[in-house]
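Participant: One predicted model, sequence on top.
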Amino acid sequence: DGNKRWAEQRGMESHSGHDAGLHALVGVMGLCAKWGIKVATFFLFSSENWRRPTAEIDFVMWRFQKMLVDELDNFMRQGIRISTIGDTALLSDSLQQVLEHTKEATQSNTRSHVIFAISYSGQDDITKACQSIAMKVKDGIIDPKDITKSLIEQQLETKITAT
C-alpha cells in the first residue's frame, strides 16, 4: 500500500512505487548488514494483497524475483542470510525456485538475517500454532498444563527470528 501511495502522491504509476520500494529495501538490507543488525523482517506481500489486480500482483512478483536474482552476489558479499515466512506455495513456480535457491545460497551467511514475510498473516500463524498444539494434546504428546508462552512461540513461523 505504501509503495502505491508513494507513487500516486508523485503522479506516477503504481509500478514506479513498487520499483522504488524494492530499491529502498535493498538499501536497507545493506545497512542492516553494515550496522550489525542481526535480524530484520520485511513484510513484502500480505495475504490480503492477493485481492489486488492480477496485473499488479504479477508485476510485483516479477520485480521481486528479478531483485533476488540481481542482488544475490551482493547478499553473499554483505553476509546477508535470506529466509521467508508465509504461504510461499501461492507464488509462481519460478519465484519459488528463485527463493529456494536464494535461501540455500545464503544459509551460511551470518552478518544479518533478513526474513521476507510473503503472503503472511499473523492471525493464520497463530491459528496454525494453536491447531498444532491441540493435536499434540489430543495425541497425548503434551499435557494442557504444559502449554506455555514459549511452547506457543516455538510453533509460530516467526520462530526463525531466533536463529
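Facilitator: Nice, thanks for sending it over. Residues are numbered from 1 along each chain as shown.
Participant: all contacts plus neighbour counts: C-alpha atoms, from now on.
Facilitator: Will do.
Participant: Wait, a strand at His142?
Facilitator: Rather than His, residue 142 is Ile. No: read with DSSP: H, G, I helix; E, B strand; the rest coil, Ile142 is coil and lies in no strand.
Participant: number of nearby residues for it?
Facilitator: Residues within reach of Ile142, counting by other Cα atoms under 10 Å, total 14.
Participant: what about Asp70, how many residues close to it?
Facilitator: 11.
Participant: If you count contacts, what does the helix or strand it falls within end up packed against?
Facilitator: Using DSSP states H and E, Asp70 falls within helix 54-78. Applying 3 or more Cα pairs under 8 Å, 6 or more residues apart in numbering; DSSP states H and E, we find helix 54-78 packed against helix 14-35, helix 93-106.
Participant: farthest residue from the center of this structure?
Facilitator: Ranked by distance from the centre of the chain (Cα atoms, centre = their mean), the top residue is Gly140, with 33.5 Å.
Participant: ok, back up a step: closest to Val114 out of the helices and strands packed on helix 54-78?
Facilitator: Relative to Val114, the nearest member of these by Cα to Cα is helix 14-35, separated by 7.3 Å.
Participant: Contacts for the closest one, please.
Facilitator: Helix 14-35 is contacted from outside by 3-8, 38, 40, 56, 59-60, 63-64, 67, 78-80, 111-112, 114, using Cα atoms under 8 Å, 6 or more residues apart in numbering.
Participant: May I see the buried residues of it?
Facilitator: Buried residues in helix 14-35, counted by 16 or more other Cα atoms under 10 Å: 14-19, 21-22, 26, 29-30, 32-33.
Participant: what's the answer for stretch 154-163, then?
Facilitator: So stretch 154-163, judged by 16+ other Cα under 10 Å, has buried residues Gln155, Leu156, Glu157, Thr158.
Participant: alright, now check it against this:
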Amino acid sequence: MTVLASQPNLSDLQAVPRHVAIIMDGNGRWATLRGKPRTMGHRAGVEAVRRTVEAVAEIGIEYLTLYGFSTENWKRPESEVSDLMGLLRLFIKRELATLHKNGVRIRIIGDRARFDDDICELLLNAEERTKGNSRLNLTIALSYGARAEITDAMRQIARSVAAGEIRPEAIDEDMIASHLETAGMPDPDLLIRTSGEQRISNFLLWQSAYTEFVFDQVLWPDFGREHLEKAIENFAGRERRFGAVI
C-alpha cells in the first residue's frame, strides 16, 4: 500500500459523504469471466480494498465500512473459506503497519467466535494498535449479519430490563443504537454495492434507514477511484429529506 496523499483533489465533487459503506460483490464472477478459480477473484478483490482505502482517505471521507465476510459466507465450500481466511491473515500482516502510519483506525464488527484463535489475535492487535488514529475510521464486517446484530442488542437490553436496571418505557432508538456493534459511529450516508446486484444482503439494516444507495455494475476487483467518485457525484445530486418536507 502506498503512502496516502495529504491533499485531496475534490474540484469535481460537490459534496463528500461522512460515512461510506460498501458491499464488495463480484469476486467470483470476475474470476469466472477470466477462466480463473474463484480464489483468484478474492485475491484481486484484496487489491481493490487497498485502492479503495487509499482513495477514501485522500478524498477526506471519515468513515469507511466494508462488508468483508457475512455469516452466510460460512456456507461456501471449505476450500474457498480457507482461502479467504488466508487472505485475511495476509492482508492484516502486510497492511497493518502502513494503515497505522497513515492514521487509519481499524474496527472489526461481527461474530468472532468461528474464527481461529490466531485470526482473533490478529484482529484484536489491529484494533488495539490503531485505536488512537483519527484520519480514517475503517470498519470491516467479518462473520457479520445485521439481523444477528440487532437480535444480540435486544438480548442485552432485555437482560438489563430483567435485572431492573432500565424500564421498558426508557427503551428508544438511541438506546438500541448504543447496543449495536457500530455504537459511536455515524450512520452511513452512502452505501455502494458492486456487481449489479440490488439488495443489501443483511448488512447494516438498522444503520441504513436513511442511507442513499448506489448500485454499480462493476465487479469488485475492478472497482477503483473513478467508480467511488462517480458514486459520490451521484450522492451529491440527491436531496436528502430524512422523511421531512423541504
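Facilitator: Alright, I've got the coordinates. These figures come from a predicted structure and were not determined experimentally.
Participant: and the residue farthest from the centre of the first structure, what pairs with it in the second structure?
Facilitator: In the second structure, the residue paired with Gly140 of the first structure according to TM-score structural alignment is Gly164.
Participant: Next, work out how far apart that match and Ala158 of the second structure are.
Facilitator: Remark: distance between Gly164 of the second structure and Ala158 of the second structure (Cα to Cα, to the nearest Å) = 10 Å.
Participant: Mind giving me the PyMOL select for the contacts of helix 14-35 of the first structure, buried ones only?
Facilitator: Per 16+ other Cα under 10 Å, the buried members of these correspond to this PyMOL selection:
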select buried, resi 3+4+6+7+38+40+60+63+64+78+79+80+111+112+114
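Participant: returning to that earlier point: so what touches the helix holding Asp70 of the first structure?
Facilitator: Contacts to helix 54-78 of the first structure, defined as Cα under 8 Å, 6+ apart, come from residues 15, 18-19, 22, 30, 33-34, 49-50, 81, 91, 95, 98-99, 102, 105-106, 109, 111.
Participant: mind listing the helices for the second structure?
Facilitator: For the second structure, helices defined by DSSP state H occupy the ranges 27-33, 38-59, 78-101, 117-130, 146-162, 173-178, 225-236.
Participant: these two touch, right, Arg135 of the second structure and Ile106?
Facilitator: No: judged on Cα atoms under 8 Å, Arg135 of the second structure makes no contact with Ile106 at a distance of 10.9 Å.
Participant: coming back round to it: how about JSON lines for the helices of the second structure, with distance to Arg193 of the second structure added?
Facilitator: Compiled in JSON lines, these are given as follows (distance: least, Cα to Cα, whole Å):
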{"stretch": "helix 27-33", "distance to Arg193 of the second structure": "12"}
{"stretch": "helix 38-59", "distance to Arg193 of the second structure": "13"}
{"stretch": "helix 78-101", "distance to Arg193 of the second structure": "20"}
{"stretch": "helix 117-130", "distance to Arg193 of the second structure": "25"}
{"stretch": "helix 146-162", "distance to Arg193 of the second structure": "16"}
{"stretch": "helix 173-178", "distance to Arg193 of the second structure": "24"}
{"stretch": "helix 225-236", "distance to Arg193 of the second structure": "10"}
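Participant: For His19 of the second structure, find the nearest of the ones you listed.
Facilitator: Minimum separation from His19 of the second structure across the helices of the second structure (Cα to Cα) falls at helix 38-59, 9.9 Å.
Participant: Give me the range in the first structure that the closest one lines up against.
Facilitator: Alignment of helix 38-59 of the second structure against the first structure: residues 14-35, by TM-score structural alignment.
Participant: Against the second structure, what's the mean shift for the matching stretch, could you check?
Facilitator: For stretch 14-35 of the first structure, the mean distance from the matching residues in the second structure following superposition reads 1.0 Å, by mean Cα distance after the TM-score superposition for the first structure.
Participant: quick one: what's aligned to Arg76 of the second structure in the first structure?
Facilitator: Using TM-score structural alignment, Arg76 of the second structure sits opposite Arg52 in the first structure.
Participant: Its match and Gln131 of the first structure, how far apart?
Facilitator: Taking Cα to Cα, one finds Arg52 of the first structure at 29 Å from Gln131 of the first structure.
Participant: who has more neighbours, these two?
Facilitator: Set Arg52 of the first structure next to Gln131 and count neighbours by other Cα under 10 Å: Gln131 wins out with 13 against 10.
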